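Engineer: Return atomic coordinates for the entry below.
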Amino acid sequence: MVMKYITRFFCFSGFILALAACGNLEKEITLDLPPYESKLVVECYLEAGQPYTALLTKSAAYFDPFTFESAEEFLQILENDAEVVIRHKGEEIKLQNDLNINPTTAKIFNYYSTELVPADYENDFELEITTKDGRHVTATTRLLPKVPIDSVVVEFDAKNDTLARTLVYFQDDPNTTDYYRRMIHVGSVLNDPEFYFQTGDDFVDDGTVVFGSAFDYAVGDTVINTIFHIDHDYYLFLESIEGAVDANGNPFAQPGVILSNLEGDENALGIFTGFSFDRVVTIIQK
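Structural biologist: Next comes the predicted model:
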């Protein structure tokens, strides 16, 4: 047994020494990359009772300098002067091209309508985009009903009773395949989320879902738990984005591919989806 561990040690050490010996084997090379063709990027989210909005931008090449440090850089990637139409039950809603921000969510959009999205969970919404240079994009989605949170339980750590976690309980319909996104904010939903993930419901046995957290919260903290009910397209989109981020800069990883429900001759990136959410604000108390 001792010899086995000694052998493993020397094999590992030899591997490290081999890597160190290659430290000077460096050579700069110049690659002639083909010119990058910018793609249309679409984000259009439907929420019952909220105005129709969409953000249309243009993708950039991997090595293009882009820092988001100035408004000018952001304005350069906006896709303006497109015709954006959403159809629902025979009605056509045309979105105006105007840069704006939602003060409640801090989300930026450059197309909008003052009409509100109806709470219709039975009929399709259809998106059609025609850019100023003739590119054409379509997509179809539906709204999903809210899945209410039953309760949020605060539980203090048995080893360190100054820190607590939250447990979120809600019910999953066993007769349907559902997808959820869970987010935790501290202080305000305008802050970056402390924690988030998305999942299907294939792990649920008895219909009750419990999402926990780490023991990260002190007495007086405001913890905001949100459960989004999302569709399969949005779930795949989010998973593919996270996969692409993880692969970025990793020479041993496969290049990330963004999964999208957009169709048309543009090969656009992005998502057109409807969702709903329930949210509970909890102030940590003993």
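Engineer: rest of the way, CA atoms for contacts and neighbours
Structural biologist: Noted.
Engineer: Verify the contact between residue 58 and residue 77 for me.
Structural biologist: Yes. Using CA atoms under 8 Å, residue 58 is in contact with residue 77, at 5.1 Å.
Engineer: In contact with residue 245, which residues are there?
Structural biologist: residue 256 (CA atoms under 8 Å, 6 or more residues apart in numbering).
Engineer: And the one 3 residues further on, by the same measure?
Structural biologist: Contact criterion CA under 8 Å, 6+ apart gives 255, 256 as the residues in contact with residue 248.
Engineer: State the distance from it to residue 58.
Structural biologist: The spacing between residue 248 and residue 58, counted by CA to CA, to the nearest Å, is 19 Å.
Engineer: cool, and residue 235?
Structural biologist: Residue 235 is 23 Å from residue 58, where distance means CA to CA.
Engineer: The two: who's more crowded?
Structural biologist: Using other CA atoms under 10 Å as the criterion, residue 235 and residue 58 rank with residue 235 on top: 20 against 17.
Engineer: Sequence B follows; please return its structure for comparison with A:
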Amino acid sequence: MYFTESMGMNVGTAIVPTFIPIDSVKYKFNNLTGSNRKAYFLTKWTDPAATTDFYRIMLHKGKPANNSETDADIRDRLFNGQPYAQVTRYRFNPNDTVTATLYHVDTLYFDFRQSIRDARNANGNPFSQPSSIHSTVRGGIGVFTVLVKDQKTLILK
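Structural biologist: Predicted coordinates for the structure are as follows:
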């Protein structure tokens, strides 16, 4: 896909990834009581074998518009063509509402997010390599992308 600003100065490029459904979401509480009772959360999906795929998984407590509890970028290098489960540590409380959002993203968006992370980590560190931002926008810095997502929500009882 190409999109051009009306003055013809900025052009964005994106690939539309296929839809990858979440197979299941589960949780399990530890054996503690009171305020120490916490649950981990597991999100499982099946990666297609024919392609190299990139994902962004986000977990939100409460409404998905709130800040995320988890925001991870994942490459399928170690699980290509197989089921994969992303598991948190014990951090959720009884009666929390947890929403898992799985984005199947293209390599351009994945590289952009990695470059942002690298630049942030290098900022202010005199011993690190400078890091440039990977951009998909000609005439600017940023990323133009298509987000394809699946979402599942559970109330932890």
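Engineer: so what corresponds to residue 185 of the first structure in the second structure?
Structural biologist: Aligned by TM-score structural alignment, residue 185 of the first structure pairs with residue 60 of the second structure.
Engineer: In which helix or strand does that match reside?
Structural biologist: strand 54-61 (DSSP states H and E).
Engineer: Show me what that strand is packed against.
Structural biologist: Using 3 or more CA pairs under 8 Å, 6 or more residues apart in numbering; DSSP states H and E as the contact test, the elements touching strand 54-61 of the second structure are strand 68-75, strand 97-105, helix 107-122.
Engineer: Between those, which one is closest to residue 149 of the second structure.
Structural biologist: Counting by CA to CA, residue 149 of the second structure lies closest to strand 97-105 out of these; the figure is 4.4 Å.
Engineer: contacts for that closest one?
Structural biologist: Applying CA under 8 Å, 6+ apart, the contact partners of strand 97-105 of the second structure are 16-22, 25, 43, 53-64, 146-156.
Engineer: give me that answer again for 6 Å
Structural biologist: Applying CA atoms under 6 Å, 6 or more residues apart in numbering, the contact partners of strand 97-105 of the second structure are 54-62, 148-155.
Engineer: Show the buried residues in the residues you listed.
Structural biologist: 54-61, 148-149, 151-154 (16 or more other CA atoms under 10 Å).
Engineer: Take these and lay them out in JSON lines including distance to residue 94 of the second structure.
Structural biologist: Shown next, in JSON lines, are those (distance: CA to CA, whole Å):
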{"residue": "54", "distance to residue 94 of the second structure": "32"}
{"residue": "55", "distance to residue 94 of the second structure": "28"}
{"residue": "56", "distance to residue 94 of the second structure": "26"}
{"residue": "57", "distance to residue 94 of the second structure": "22"}
{"residue": "58", "distance to residue 94 of the second structure": "20"}
{"residue": "59", "distance to residue 94 of the second structure": "16"}
{"residue": "60", "distance to residue 94 of the second structure": "15"}
{"residue": "61", "distance to residue 94 of the second structure": "12"}
{"residue": "148", "distance to residue 94 of the second structure": "30"}
{"residue": "149", "distance to residue 94 of the second structure": "27"}
{"residue": "151", "distance to residue 94 of the second structure": "21"}
{"residue": "152", "distance to residue 94 of the second structure": "18"}
{"residue": "153", "distance to residue 94 of the second structure": "14"}
{"residue": "154", "distance to residue 94 of the second structure": "11"}
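Engineer: ok so, going back, any chance of CSV for the helices and strands packed on strand 54-61 of the second structure, columns distance to residue 135 of the second structure?
Structural biologist: Below are those laid out as CSV (distance: least, CA to CA, whole Å):
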stretch, distance to residue 135 of the second structure
strand 68-75, 17
strand 97-105, 15
helix 107-122, 6
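Engineer: Okay, now stretch 212-226 of the first structure: how far is its last residue from its first?
Structural biologist: By CA to CA, the extent of stretch 212-226 of the first structure from end to end equals 12 Å.
Engineer: quick check: that stretch aligns to which part of the second structure?
Structural biologist: Under TM-score structural alignment, stretch 212-226 of the first structure corresponds to residues 87-101 of the second structure.
Engineer: buried residues in the matching stretch?
Structural biologist: Buried residues in stretch 87-101 of the second structure, counting neighbours by 16+ other CA under 10 Å, are found at 88, 90, 92, 93, 97, 98, 99, 100, 101.
Engineer: which one among the residues you listed gets closest to residue 2 of the second structure?
Structural biologist: For those, the nearest to residue 2 of the second structure is residue 101 (26.2 Å; CA to CA).
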